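**Student:** would you be able to build a 3D model of this:
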Amino acid sequence: MQPTGGSVAAFVAQVTPAKRRRDAETLIALMSEVSGREPELWGTIIGFGSCHYRYPTGNEGDMPLIAFAPRKAASTLYVLDGTGEHPAELARLGPHTASVGCVYIKDLELVDQEVLRTLVHKAYAFTVGGGNDYARITVTG
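**Tutor:** Here you go, the predicted model:
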């Protein structure tokens, strides 16, 4: 995966429904603040910074340090250390669903903003910290 160079503002302006567009703007502000980086488009994903990952199997690739996607059904937050690493935050977050590496939020106004900030900060710290034995991560940008 690589940054596509598109305009984040133009992409967000076309996001529907309006609630998802509002949430995208909120997440951009939050992730910019946590990461100290500007948003970039990675296809339909809005990412901050970049890194190279390598699994013990030899599979490797590039990805943002932290990212989300404003999907029609929900905002998808990518939690690179896995949602299993955040049981306390997810228990207190508010209305959401989760998979192994993603948190899906239908309305950011209904979740605890401080818990969300903590979750984003911990996921970012994991990535810039180099990962773990399962995935080695090198910050590239």
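
**Student:** only C-alpha atoms from now on, for both contacts and neighbour counts.
**Tutor:** Fine.

**Student:** run a quick neighbour tally on residue 18.
**Tutor:** Residue 18: 13 surrounding residues under other C-alpha atoms under 10 Å.

**Student:** who's in contact with the residue positioned nearest the centre of the chain?
**Tutor:** Most central in the chain under C-alpha atoms, centre = their mean is residue 67, positioned 2.7 Å from the mean C-alpha point. Contacts for residue 67 (C-alpha atoms under 8 Å, 6 or more residues apart in numbering) come out as 31, 45-48, 77-78.

**Student:** one more to put side by side:
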Amino acid sequence: MAYEQKTKPTNASVVEFVEAIEKPAKKEDAYRLLDMFYEETGYEPVMWGPSIIGYGSYHYKYATGHEGEAPLVGFSPRKTALTLYVAPEEDERELYFSRLGKHKASKACIYINKLSDVDESVLREMIRRSVEVTKARYPE
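**Tutor:** Model prediction:
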């Protein structure tokens, strides 16, 4: 059975999605992140699935044969945290994380409670670097 990718670009309105955020501070952070990601990538924001705001896209194909599309970078203003989808090189992660500020991280995501908890200039570097790294890893 073929795998159906669940998270893909939609025509849903990014602004309507952000406007539906109930907490004013989280909504304000989401608007700030919209600007920041656009300024650092040059890509317009697009809704990926019901809750991820993505910038740019790339095609991936794994050795297993699984392939699909994903945003180069993005974020999701989830109820528990702002989830940032940025992925600098593995050997650079700790250097960035040590300078970023208060956050939690998994392999593919960074979680922050509010934008003021992190150093915006470091986050901007991470966004730019993530785009570079992903484009180099998955050339078109």
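
**Student:** which one among the contacts of residue 67 of the first structure gets closest to residue 129 of the first structure?
**Tutor:** Set against residue 129 of the first structure, the nearest of the contacts of residue 67 of the first structure by C-alpha to C-alpha is residue 48 (15.1 Å).

**Student:** map that closest one across to the second structure for me.
**Tutor:** Taking TM-score structural alignment for the superposition, residue 48 of the first structure sits opposite residue 55 in the second structure.

**Student:** also residue 103 of the first structure?
**Tutor:** Using TM-score structural alignment, residue 103 of the first structure pairs with residue 110 in the second structure.

**Student:** wait, that match sits on residue 100?
**Tutor:** No - using C-alpha atoms under 8 Å, residue 110 of the second structure is not in contact with residue 100, being 10.3 Å away.

**Student:** what's near enough to touch the aligned partner of residue 71 of the second structure in the first structure?
**Tutor:** Using TM-score structural alignment, the partner of residue 71 of the second structure in the first structure is residue 64. By C-alpha under 8 Å, 6+ apart, the contact list for residue 64 of the first structure reads 47-51.

**Student:** residue contacts, the residue lying closest to residue 105 of the second structure once chain neighbours are set aside?
**Tutor:** Closest residue in space to residue 105 of the second structure, ignoring its immediate chain neighbours: residue 111 at 6.0 Å, by C-alpha to C-alpha, 6 or more residues apart in numbering. Residue 111 of the second structure makes contacts with 81-84, 103-105, as judged by C-alpha under 8 Å, 6+ apart.
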